[in-house]
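>>> take this sequence and fold it.
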Amino acid sequence: VRRHLSEIKDGRLLAAARSGHAVTLTISDVAGAPPSAIASGPTMPEGSSPADALGVLRDHDLLDAVPEAVVAHLEAAQPAAIGDIDHHSEVVADGHLAASAAVRRLGELDIPARAVTEDLRGFAIASATSMCESLSGTVAVLTGETTMNVTGDGRGGRNQSAALAGAIALDGGVPAVFAALATDGIDGPTDAAGAIVTHRTAEIIRSGGLDPRRSLGDDDAYPALAAADALVITGPSGTNVSDLWMGWRQDG
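Here you go, the predicted model:
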């Protein structure tokens, strides 16, 4: 809907150029999506129309919930009229490039690593638990974005919850490491980008008087991870190419 409420989204910025040559350089944080989905496609129409957006509001019984000006705009608006423009687009950075860079750097350190081609998705806690249960002696690197079903009132973010879930999954096992990081340096409403945990992190949290499982259930991963000195605090990176997860477990 939002792409049809903007003067620049859904190709309208490109339409304003009228003619000539245009190049779009894109930094993508949308895992597995077409370029038109990034920032609602200022230079790349999706193919939908304002009438389609109006239909979405109608199908979800939201026509009476939005301002009258929104409905009036969608009723009158037309798709972007793009003229004779020679347009080229290029994704210059995304999560897969970040994952490849991580694998390359690990290789330079003589650490075997592989980039997992499947995008990271699903619920953060379940995805992290599943990943940590399947780790091997080759570092697995994934990129994408998970979701959270927040029911508690604690402090944290999806990567911190994923890291804490990983710490629980690895607890007391063979040597292992799991990292869950936001590439923009900001995970949830906190100053942490995420965390790096090991097979000993959950025990360290317990020794500090906290229950990692209770903290996870309360969506309160930040204090638990802080108690284990597991948080990664980089400050804002200035860009966002989704999340980056990495994990390793000693074979045998």
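>>> rest of the way, CA atoms for contacts and neighbours
Fine.
>>> gap between stretch 110-127 and the chain center?
Remark: stretch 110-127 is offset 12 Å from the chain centroid, using Cα atoms, centre = their mean, to the nearest Å.
>>> let's see this one next to it:
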Amino acid sequence: MEKTLRSCADQIVEASIRAVLPDEAVRRALKDFHPEGRTVLVAAGKAAWQMAHAAVAVLGYVDGGVVVTKYDHVKGKIPGVTCCEAGHPVPDANSFAATQKALELVRGLQPEDTVLFLLSGGGSALFEKPLIPAEELQDITSQLLASGADIVEMNTIRKRLSGVKGGRFAQACAPAQVFSIVLSDILGDPLDMIASGPAVPDTSTCGQAIAIAEKYHLRLPTAAQELLRQETPKALTNVTTRITGSVRELCTAAAAACRALGYEPVLLTDRLCCEAREAGSFLGSVVRTHAGGGRKLAYIAGGETVVHLTGKGLGGRNQELALAAAPALAGLKHCCVFSVGSDGTDGPTDAAGGYVDGETEAALRAAGRDVYRTLADNDAYHALQAVGGLIRTGATGTNVNDVAVALVE
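Now for the predicted structure:
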């Protein structure tokens, strides 16, 4: 591993994530917040604790609150707020219990009262009241994750099986007003798809949901099939929404960090949405084409790739993307590819993503690992761990998709 190059990668990751932390974004959004009666706070998602902490710091107090976020994402107490941790990407009993606390908090509010609803990516699993038995919902979620369905397809299904998604949480808050601040983790920022849109009218249809179930051959119990045929709320009159933070800002921050290190940034896309290993192979090919051209270049791609599970290994989409670039980089000097999730977690691992350079493939071979067999077994985590290629940031408190960077000298 080239230590200087790895240091550059780590600096770019740190600067990029620091630029999209939700604190300032929440403060900006609250400039338009002027409640008349009581204010209660509900925050859901991977960035829920950070958003709630910033909001209470600005407001000074709230008349009660509930935070539900991913395990190990609560960083301390927040005055007046109950902080809960729960399962992600598959909802668990703690997801359901925390959501029930939120529903109890908003019950009985008056028209002059306001629910400050802070939403970030990951809310689809964390904020949940299933309309079918929990084990059936967990099984359907696992099927969707394994199928390679994208986030929009997954949420089109999940919101119809839920008592809070697809605008139903806003209905539960009525007659109180809902002031929603949303940190986007979906390409194009479709509000009804971010965390499955608990406070947004649903634009998807029953027909689309049924088509997705057929496309991925989902095994659905009778009750779930019937729910897919029931329409979700198409209009809400008690909601004001402010969207803040997105993958575009993450890419802009990455470009600024690259420029500060002497690289000329080139934004390839902020809507990357293909198979993770295909994205990695493509970025590796871009590096191979431009290596040795006499310029320091940084190719940036933001978005959210997908992984089709074909093996039983450990990893995440960013680790797979990085590992898939290794063969194209083999033998090149001063070139690397790295990819990270802005929330600091990549799949069911403790890593945010992965890093490879021209020395990675040879190091893997020396460790007895073949890149292609490893990808087939979805075991990028252990392969990158063996060669020092994991990127660990810890939970960041934000969640605005992923960014992949290819550095070329």
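>>> alignment lookup: Arg271 of the second structure to the first structure.
Correspondence of Arg271 of the second structure to the first structure, assessed by TM-score structural alignment: Asp119.
>>> ugh, typo on my part, it should be Ser285 of the second structure
Using TM-score structural alignment, Ser285 of the second structure lines up with Glu133 in the first structure.
>>> just checking, its match touches Asp171?
No: with contacts counted by Cα atoms under 8 Å, Glu133 of the first structure stays clear of Asp171, the gap being 10.9 Å.
>>> hmm, back to that, burial of the match of Arg271 of the second structure, as a residue count?
Neighbours of Asp119 of the first structure under the rule other Cα atoms under 10 Å: 15.
>>> Ala195 of the first structure versus the residue nearest to the match of Ser285 of the second structure when sequence neighbours are not counted, what's the distance?
For Glu133 of the first structure, ignoring the flanking residues on the chain, the nearest one in space by Cα to Cα, 6 or more residues apart in numbering is Ala169 at 6.8 Å. Going from Ala169 of the first structure to Ala195 of the first structure by Cα to Cα, to the nearest Å gives 15 Å.
>>> now the strands for the first structure?
Using DSSP state E, the strands of the first structure run over residues 20-27, 85-93, 113-115, 139-144, 176-182, 194-198, 231-232, 243-249.
>>> in the second structure, point out the residues matching the shortest one.
Following TM-score structural alignment, the partner segment of strand 231-232 of the first structure in the second structure covers residues 390-391.
>>> what lies in contact with that stretch?
In this structure, residues lying in contact with stretch 390-391 of the second structure by Cα atoms under 8 Å, 6 or more residues apart in numbering are 10, 319, 340, 351-355, 381, 384.
>>> average distance between it and the first structure?
Stretch 390-391 of the second structure differs from its equivalent in the first structure by a mean of 0.8 Å after superposition (mean Cα distance after the TM-score superposition for the first structure).
>>> the residue nearest to Glu133 of the first structure maps to what in the second structure?
Using TM-score structural alignment, Ala169 of the first structure pairs with Ala328 in the second structure.
>>> surely its match and Thr289 touch.
No: using Cα under 8 Å, Ala328 of the second structure is not in contact with Thr289; the gap is 9.8 Å.
>>> was I right to think Ala257 of the second structure contacts Ser16?
Yes: between Ala257 of the second structure and Ser16 a contact is recorded at 6.9 Å, counting by Cα under 8 Å.
>>> and Ser142 of the second structure, how close does it get to Met154 of the second structure?
Ser142 of the second structure is 10 Å from Met154 of the second structure, by Cα to Cα.
>>> more neighbours, these two?
Set Ser142 of the second structure next to Met154 and count neighbours by other Cα under 10 Å: Met154 wins out with 23 against 14.
>>> looking at the strands of the first structure, which is closest to Glu46 of the first structure?
strand 85-93 (14.2 Å; Cα to Cα).
>>> next, the angle from the closest one to strand 20-27.
Orientation check (axes from the mean of the first three to the mean of the last three Cα atoms, to 10 degrees): strand 85-93 of the first structure against strand 20-27 gives 20 degrees.
>>> could you list the buried residues of strand 85-93 of the first structure?
Ala93 (16 or more other Cα atoms under 10 Å).
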